[in-house]
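*Asks:* quick one: sequence plus predicted model below, questions after.
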Amino acid sequence: MNKLIVNISALVICTLMIFVSTAAADDVMDTINEAIAQYKNGEYSAAVESLEYASNLILQKKGLQLKKLLPEPLPGWAAEEASSQAAGKIMFGGGVTAERTYNRGDKSIIIKLATDSPLLQSIMMMFTNPMFAVSDGGRLERIRGQKAIINYKSATETGTINIVVANRFLVTLEGDHVTKADLMAYANKIDYRALTDLP
């Protein structure tokens, strides 16, 4: 049992260290070092909690990176302040999201960027089996080279676009009182290259 705990703890610590520069002492490194000390003292539960906390700090940093890639509003539109949040893998299954709402009169579009999300696999399955994508009126298209599922209802002026980027990121646009052209304009404004280049 102790050997298993050693192996798991070592694996988690090594994984966390990949994402953090050892040259800079910050909250993440301080928490990891605290977890190591707790482990050496036999405080296994405390060590696990510290590692989870360090993991959440890293996810927060990823969330800030995602937030910076939310586009500026198109001419004539206004945008609310972007937000981001991270969910720990142990408690909530993981996932980092950033989102921003754009308004123009009655028109409203929400753009969400997500990574490490459990939803990503289910969306990717739709691309593998187009029957799932078109079952509720969706259409498969490409937007700036990215595979997308577009579902727009002209009768209600509502629609969604789901885009999978580099098999790691899920981009979702949700529009209310908008045209399909409005949704496409914002989908084309996202910097997919910068998104792909994120670590």
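*Replies:* Arrived safely.

*Asks:* CA atoms for contacts and neighbours, from now on please.
*Replies:* OK.

*Asks:* can you get me a residue count around residue 75?
*Replies:* 7 (other CA atoms under 10 Å).

*Asks:* what do you get for residue 137?
*Replies:* Using other CA under 10 Å: residue 137 sits among 12 other residues.

*Asks:* I'd assumed residue 151 was in contact with it.
*Replies:* Yes. Counting by CA atoms under 8 Å, residue 151 is a contact partner of residue 137 at 6.2 Å.

*Asks:* quick check: next helix or strand after the top helix by length along the chain?
*Replies:* Counting by DSSP state H, the longest helix found in the chain is helix 44-68. Once helix 44-68 ends, the next helix or strand along the chain (criterion: DSSP states H and E) is strand 78-79.

*Asks:* who touches that following strand?
*Replies:* Residues from elsewhere that reach strand 78-79 (CA atoms under 8 Å, 6 or more residues apart in numbering): 72-73, 100-104.

*Asks:* which of those fall within strands?
*Replies:* 100-104 (DSSP state E).

*Asks:* re the thing from before, which one of the contacts of strand 78-79 is nearest to residue 33?
*Replies:* For these, the residue nearest residue 33 by CA to CA is residue 100; the value is 35.3 Å.

*Asks:* now for the nearest residue to that closest one once chain neighbours are set aside: which residues touch it?
*Replies:* Of all residues beyond its chain neighbours, the one nearest residue 100 is residue 82 (4.5 Å), with distances taken as CA to CA, 6 or more residues apart in numbering. Neighbour list for residue 82: 67, 70, 98-101 [criterion: CA under 8 Å, 6+ apart].

*Asks:* ok, of the residues you listed, which come out buried?
*Replies:* 67, 70, 98-101 (16 or more other CA atoms under 10 Å).

*Asks:* in a markdown table, list those along with distance to residue 176.
*Replies:* Shown next, in a markdown table, are the buried ones among the contacts of residue 82 (distance: CA to CA, whole Å):
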| residue | distance to residue 176 |
| --- | --- |
| 67 | 22 |
| 70 | 19 |
| 98 | 19 |
| 99 | 16 |
| 100 | 14 |
| 101 | 11 |
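
*Asks:* and here's the other structure:
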Amino acid sequence: MFGEPNGIYSEALTFRGFAMRRSLLLATALVAGLAAVPARADEVSDAIAEAQRAYQAGQVQSAQTALQEALQLIAQKAAAGLAAALPDALPGWTADEATSNAAGAGMFGGATASRSFHNAQGQTVEIQVMSDNPLIAQLGPILANPMLAGAMGRLVRIGEQRAIQGNDGNVQMLVDNRILVQVQGDAPAEAKLAYARAINVARLSAR
């Protein structure tokens, strides 16, 4: 009488094990892409090795925790990479320290980085960059289509990238269809455009 439930339970365990093996393989592949950053890659490799040891010992929960740690470390590196692409203060301006955040399972998820700039008149420009964010899926098709983008504001060029500058002077740009750049604040439109053009877009694309 217990044959069928036991069979279902066995299948569930098999599926869970398969999912864990897939996650381990994914994290291992991500580590291979971080070889150029030894310090961070070592941390990720250690967490994945811990997950593998726990999984092989049948400690599924511990393996899952270690694997989540590895993925969070990777997300933190992604966020730091976004921050590194933000510009320094332009002449006549001062800059706050760039900040970054990796929200692995938050409401918006993905990685974000931002930096604020101020001038002697008390005006402010803020740059925010985000990747792998659900907001990008909504804005992406609009920003990628010149006709739709033109309806949102004036089309401008940031290097080889197409961007939109709204009537308020704010600038939005999509890099590689996965990284959203927003430049806003109460500074004049030309200042916001200048800061948009000071972003290291090539560094964003290389991530």
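*Replies:* Done, it's in. Everything quoted here is computed from the prediction, not taken from an experiment.

*Asks:* sorry, back to before: just the buried subset of the contacts of strand 78-79 of the first structure, please.
*Replies:* Buried among the contacts of strand 78-79 of the first structure by 16+ other CA under 10 Å: 73, 100-104.

*Asks:* farthest-separated two in those residues?
*Replies:* Farthest-apart pair in these is 100 and 104; separation 13.7 Å (CA to CA).

*Asks:* let me know how buried residue 169 of the second structure is, in neighbour terms.
*Replies:* Residue 169 of the second structure has 21 nearby residues by other CA under 10 Å.

*Asks:* helix, strand, or coil at it?
*Replies:* Look at residue 169 of the second structure: counting by DSSP: H, G, I helix; E, B strand; the rest coil, its state is coil.

*Asks:* which secondary structure element contains the residue nearest the centre of the first structure?
*Replies:* Nearest to the mean C-alpha position of the first structure, counting by CA atoms, centre = their mean, stands residue 114 at 1.9 Å. In this assignment (DSSP H and E), residue 114 of the first structure forms part of strand 107-115.

*Asks:* so that strand corresponds to what in the second structure?
*Replies:* Using TM-score structural alignment, strand 107-115 of the first structure lines up with residues 123-131 of the second structure.

*Asks:* quick revisit: with respect to residue 8 of the first structure, which of the contacts of strand 78-79 of the first structure is nearest?
*Replies:* Distances from residue 8 of the first structure to the contacts of strand 78-79 of the first structure, taken by CA to CA, are shortest for residue 100, at 37.3 Å.

*Asks:* shouldn't that closest one be in contact with residue 73?
*Replies:* No. Here residue 100 of the first structure does not reach residue 73: they are 9.8 Å apart, not a contact under CA under 8 Å.

*Asks:* can you report how many residues lie near residue 144 of the second structure?
*Replies:* Residue 144 of the second structure: 17 neighbours (other CA under 10 Å).

*Asks:* how much space separates it from residue 173 of the second structure?
*Replies:* 9 Å (CA to CA, to the nearest Å).

*Asks:* of the buried ones among the contacts of strand 78-79 of the first structure, just say which sits nearest to residue 25 of the first structure.
*Replies:* Looking across those and measuring by CA to CA, the closest to residue 25 of the first structure is residue 100, at 31.5 Å.

*Asks:* quick one, helices of the second structure?
*Replies:* Using DSSP H, helices in the second structure cover 3-32, 38-56, 60-84, 134-144, 146-150, 189-198, 201-205.

*Asks:* where does the third one end up in the first structure?
*Replies:* The counterpart of helix 60-84 of the second structure in the first structure, counting by TM-score structural alignment, spans residues 44-68.

*Asks:* please report how far residue 110 of the second structure lies from residue 100 of the second structure.
*Replies:* Residue 110 of the second structure is 11 Å from residue 100 of the second structure, by CA to CA.

*Asks:* who has more neighbours out of the two?
*Replies:* residue 100 (23 against 20).

*Asks:* to which residue of the first structure is that one aligned?
*Replies:* Under the alignment (TM-score structural alignment), residue 100 of the second structure maps onto residue 84 of the first structure.

*Asks:* ok, its match - contacts?
*Replies:* Applying CA under 8 Å, 6+ apart, the residues contacting residue 84 of the first structure are 60, 63-64, 66-67, 96-99.

*Asks:* repeat that for residue 175 of the first structure.
*Replies:* Contacts of residue 175 of the first structure by CA under 8 Å, 6+ apart are 107-110, 157-160, 183.

*Asks:* could you redo the last one with a cut-off of 6 Å?
*Replies:* Residues near residue 175 of the first structure by CA atoms under 6 Å, 6 or more residues apart in numbering: 108-109, 158-159.

*Asks:* can you tell me which of those stay in contact in the second structure?
*Replies:* Conservation of the contacts of residue 175 of the first structure in the second structure, assessed by both residues aligned by TM-score structural alignment, their matches' CA atoms under 6 Å: retained contacts are 108-109.
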